[in-house]
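Asks: let me see the structure of the following:
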Amino acid sequence: MKLSVRLQNFNLPPQEALPLAKKMGLDGVQLTIGSGPHAPENLDSKARQRLKETVAQLGLRITAAGAGGPEFVYDDPERRQALLTRTREVMQLAADLEIPVCISHIGIIPEDESDPVRAHMVAAVSAAAQIAADHGVIMAIETGPESPFVLRSFIDQVNSPALKVNYDPANFVIWPALLAKRSGKKYCEREALEAFIPTEGVNVLGPYIVHVHAKDALVEPSGEARETPLGEGWVRWNRFFDLLDRYGFDGYIAIERERSGDKLAQIQQAADYLRSLELHRK
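Replies: Just a heads-up that it's a prediction; the model follows:
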């Protein structure tokens, strides 16, 4: 099991967070390059080279980069062009840093394939995926606001070899509760888990998964979603990794901690849990 961590979750300057990742025995880090200190406009060619050298000297790899938004839902030509210009800048940075995967939140995909918003998204994501391919980078959609079935149909519709998936099983727990709250509907656990299948969704998206977020969550009786330590939520981790093995996944498992509290302790707990899980699965 190759372990990574979302560097931003340390809540520390990169020069302090990188050595900590190494000290924890992790294999790599996921950067955030859509904004912040590692955004394209904040790293000139010399800074990019220095960052590469720093990571390499620590014996780490940059396993992926979070490109963030904006959402790929615009039908306005000027806004779409601005989006694609930004995509080109981000993919060039990823190529310069030799980052294999750029993770994107593309917006909420409509279920109906005839929805005009979906058509706009297909066109925009197709163009973005081509930009990624031109730079030798994989564009990975982060799982979340739509079910695995809807995401799979969208990826099939785009039909680009450069478009893959960053699988975050906890997002399939969290998002149905968020969507129910937004719509004013009562959250139904049975319906949510049947539609979004957090663990079994690997059977739907398996061929496209290139990177994974290790995050866990549950939904309280009140209908509020809550992130938990790994192993204390609704993700069935043994089954999850069995399914990844079935589909030949050999990528990185990146620890992601978005809850408040002692980030270092949370990241260490997650790393310890995953290593223990791997030990008992052998």
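Asks: when you work out contacts or count neighbours from here on, use the C-alpha atoms and nothing else.
Replies: Noted.
Asks: my guess is residue 139 contacts residue 103. True?
Replies: Yes - counting by CA atoms under 8 Å, residue 139 touches residue 103, with 6.1 Å between them.
Asks: the two: which is more packed in?
Replies: Applying other CA atoms under 10 Å to residue 139 and residue 103 shows that residue 139 carries more neighbours, namely 30 against 25.
Asks: list the contacts for that one?
Replies: By CA atoms under 8 Å, 6 or more residues apart in numbering, the contact set of residue 139 is 101, 102, 103, 104, 129, 132, 162, 163, 164, 165.
Asks: can you rerun that using 7 Å?
Replies: Counting by CA atoms under 7 Å, 6 or more residues apart in numbering, residue 139 touches 101, 102, 103, 129, 132, 162, 163, 164.
Asks: helices - which of those residues land there?
Replies: 129, 132 (DSSP state H).
Asks: need the contacts of residue 139 in JSON lines with distance to residue 233, can you?
Replies: Shown next, in JSON lines, are these (distance: CA to CA, whole Å):
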{"residue": "101", "distance to residue 233": "27"}
{"residue": "102", "distance to residue 233": "27"}
{"residue": "103", "distance to residue 233": "24"}
{"residue": "129", "distance to residue 233": "33"}
{"residue": "132", "distance to residue 233": "34"}
{"residue": "162", "distance to residue 233": "32"}
{"residue": "163", "distance to residue 233": "29"}
{"residue": "164", "distance to residue 233": "26"}
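Asks: if you rank the contacts of residue 139 by neighbours, which is first?
Replies: That'd be residue 102 among the contacts of residue 139, by other CA under 10 Å, with 32 neighbours.
Asks: that residue contacts residue 138, doesn't it?
Replies: Yes - at 6.1 Å, residue 102 counts as touching residue 138 under the criterion of CA atoms under 7 Å.
Asks: all strands of the stretch 1-150 of the chain, in order?
Replies: 2-5, 28-32, 61-68, 101-104, 138-142 (DSSP state E, counting those that start in this stretch).
Asks: here's the other one to compare against:
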Amino acid sequence: MTGQATVQWTLSGFGDEIDDDPVLQIAVLQALGANHIEVRSAWGTNIVDLTSEQLAELKKLLDAAGMGVSAIASPIGKVDVTLPVEHEVERLRRAANAAQVLGSRYIRIFSFYYGEGVAVESIRDDVIERMRALADVAEESGVVLLHENEKDIFGDTPDRVLDIIESVNSPALKVAWDPANFVQVGVKPFDEGYAKLRPHLEYLQVKDARFADAVVVPAGEGDGDLLRTVEALKADGFEGFASLEPHLAGAHGLGGFSGPTAFGMAARAFAKVVNEAGVETK
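Replies: Reported below is the predicted structural model:
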């Protein structure tokens, strides 16, 4: 442990990596010491497709358990860039409504897929146009968008993420840092991305991966530089959310799964990292 004073971050996690049932999601997260949840889906239905009745029921369950919502893990921007701007604007309005109902200020988004054989540079202007439109909705709605550096989208490298953030230039668009995704596109997260993106980094997604085979592994067991990143964030005064997204049992286009046991392994692995860095979670 470093000699500096301990700081405290707020632990959260993707509930649907545990189970489809939000009651089990909440129970496992609380057993692991988390009092917040990142909501991607409930009862097997994506957050942007939940009915008003389902959102009300989810809010009731969360309130009864004293559980806060760290972010809405929306699928916005995980579509082909050739779709009309309005397609994702409309879905973001639903995500913003979910954020309002569930009491969260953050919504995770992405920066668009593109077709095989399409040069990534050729879609830049279309991406920026769409991201600006999404940021406008966020500003109107009083929420903050967190861009995740998902592999195979426009913003999958630090330079392109920075291009998006600086070009859109909105207080409602920030960075969610996912080291595993950087590893999977051949980027050394800390060495190649941290200094560039730290001024915009608002949210930490806890996931690690190996360069050798791109396999996702528990925090600190891959090449994602988790310990160096946590130590640097601590030194920089970061006090935000750290959200577990283990992906240890499988991944698919709209998310991943771990199950309660693997999710617990992921939480314990991250606890080792933050303990070594002198960071506490609450």
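Asks: how about the helices in the stretch 151-282 of structure 2?
Replies: 158-168, 179-184, 189, 195-197, 226-236, 259-277 (DSSP state H, counting those that start in this stretch).
Asks: in the second one, what counts as buried?
Replies: Going back to what we said before, that points to helix 179-184 of structure 2. 179, 180, 181, 182, 183, 184 (16 or more other CA atoms under 10 Å).
Asks: what does the fifth one give?
Replies: Along helix 226-236 of structure 2, the positions that meet the burial threshold by neighbour count (16+ other CA under 10 Å) are 226, 227, 228, 229, 230, 231, 232, 233, 234.
Asks: distance to residue 12 of structure 2 added to the helices of the stretch 151-282 of structure 2, as JSON lines?
Replies: As requested, the helices of the stretch 151-282 of structure 2 are exported to JSON lines (distance: least, CA to CA, whole Å):
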{"stretch": "helix 158-168", "distance to residue 12 of structure 2": "24"}
{"stretch": "helix 179-184", "distance to residue 12 of structure 2": "17"}
{"stretch": "helix 189", "distance to residue 12 of structure 2": "21"}
{"stretch": "helix 195-197", "distance to residue 12 of structure 2": "22"}
{"stretch": "helix 226-236", "distance to residue 12 of structure 2": "16"}
{"stretch": "helix 259-277", "distance to residue 12 of structure 2": "10"}
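Asks: for residue 7 of structure 2, which of these is the nearest?
Replies: helix 226-236 (7.0 Å; CA to CA).
Asks: Serialize the strands of the stretch 1-150 of structure 1 to JSON lines and add fields for distance to residue 269 of structure 1.
Replies: Below are the strands of the stretch 1-150 of structure 1 laid out as JSON lines (distance: least, CA to CA, whole Å):
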{"stretch": "strand 2-5", "distance to residue 269 of structure 1": "12"}
{"stretch": "strand 28-32", "distance to residue 269 of structure 1": "17"}
{"stretch": "strand 61-68", "distance to residue 269 of structure 1": "20"}
{"stretch": "strand 101-104", "distance to residue 269 of structure 1": "24"}
{"stretch": "strand 138-142", "distance to residue 269 of structure 1": "23"}
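Asks: of all the ones you listed, which lies closest to residue 16 of structure 1?
Replies: strand 28-32 (13.0 Å).
Asks: residues in structure 2 aligned with the closest one?
Replies: Strand 28-32 of structure 1 corresponds to residues 36-40 in structure 2, going by TM-score structural alignment.
Asks: burial count for the aligned partner of residue 190 of structure 2 in structure 1?
Replies: Aligning on TM-score structural alignment places residue 190 of structure 2 opposite residue 199 in structure 1. The number of residues packed near residue 199 of structure 1 is 22, by other CA under 10 Å.
Asks: could you do residue 208 of structure 2 as well?
Replies: 31.
Asks: distance check, it against residue 191 of structure 2.
Replies: Distance, residue 208 of structure 2 to residue 191 of structure 2, using CA to CA, to the nearest Å: 15 Å.
Asks: find the nearest non-adjacent residue to residue 178 of structure 2, please.
Replies: Excluding its sequence neighbours, the residue lying closest to residue 178 of structure 2 (CA to CA, 6 or more residues apart in numbering) is residue 205, at 5.1 Å.
Asks: residue in structure 1 paired with the one you found?
Replies: Going residue by residue (TM-score structural alignment), residue 205 of structure 2 aligns to residue 213.
Asks: now swap in residue 223 of structure 2 and tell me
Replies: Looks like residue 223 of structure 2 aligns to residue 234 there (TM-score structural alignment).
Asks: list the residues that contact its match.
Replies: Counting by CA under 7 Å, 6+ apart, residue 234 of structure 1 touches 216, 217, 218.
Asks: one more: residue 84 of structure 1?
Replies: residue 128.
Asks: map it onto structure 2.
Replies: So, by TM-score structural alignment, residue 84 of structure 1 is matched to residue 89.
Asks: any idea how far its match is from residue 134 of structure 2?
Replies: 6 Å.
Asks: ok, now residue 100 of structure 2?
Replies: For residue 100 of structure 2, the distance to residue 134 of structure 2 (CA to CA) stands at 16 Å.
Asks: which one of the contacts of residue 139 of structure 1 is nearest to residue 178 of structure 1?
Replies: Using CA to CA, the contacts of residue 139 of structure 1 come closest to residue 178 of structure 1 at residue 103, 21.3 Å.
Asks: residue 65 is in contact with that closest one, correct?
Replies: Yes - between residue 103 of structure 1 and residue 65 there is a contact at 6.0 Å, judged by CA under 7 Å.
Asks: nearest to residue 19 of structure 2, out of the helices of the stretch 151-282 of structure 2?
Replies: helix 259-277 (6.3 Å).
Asks: average offset between that closest one and structure 1?
Replies: On superposition with structure 1, the mean distance recorded for helix 259-277 of structure 2 (mean CA distance after the TM-score superposition for structure 1) is 2.3 Å.
Asks: wait, which of the contacts of residue 234 of structure 1 is closest to residue 14 of structure 1?
Replies: Nearest to residue 14 of structure 1 among the contacts of residue 234 of structure 1, with distances taken as CA to CA, is residue 216, at 25.0 Å.
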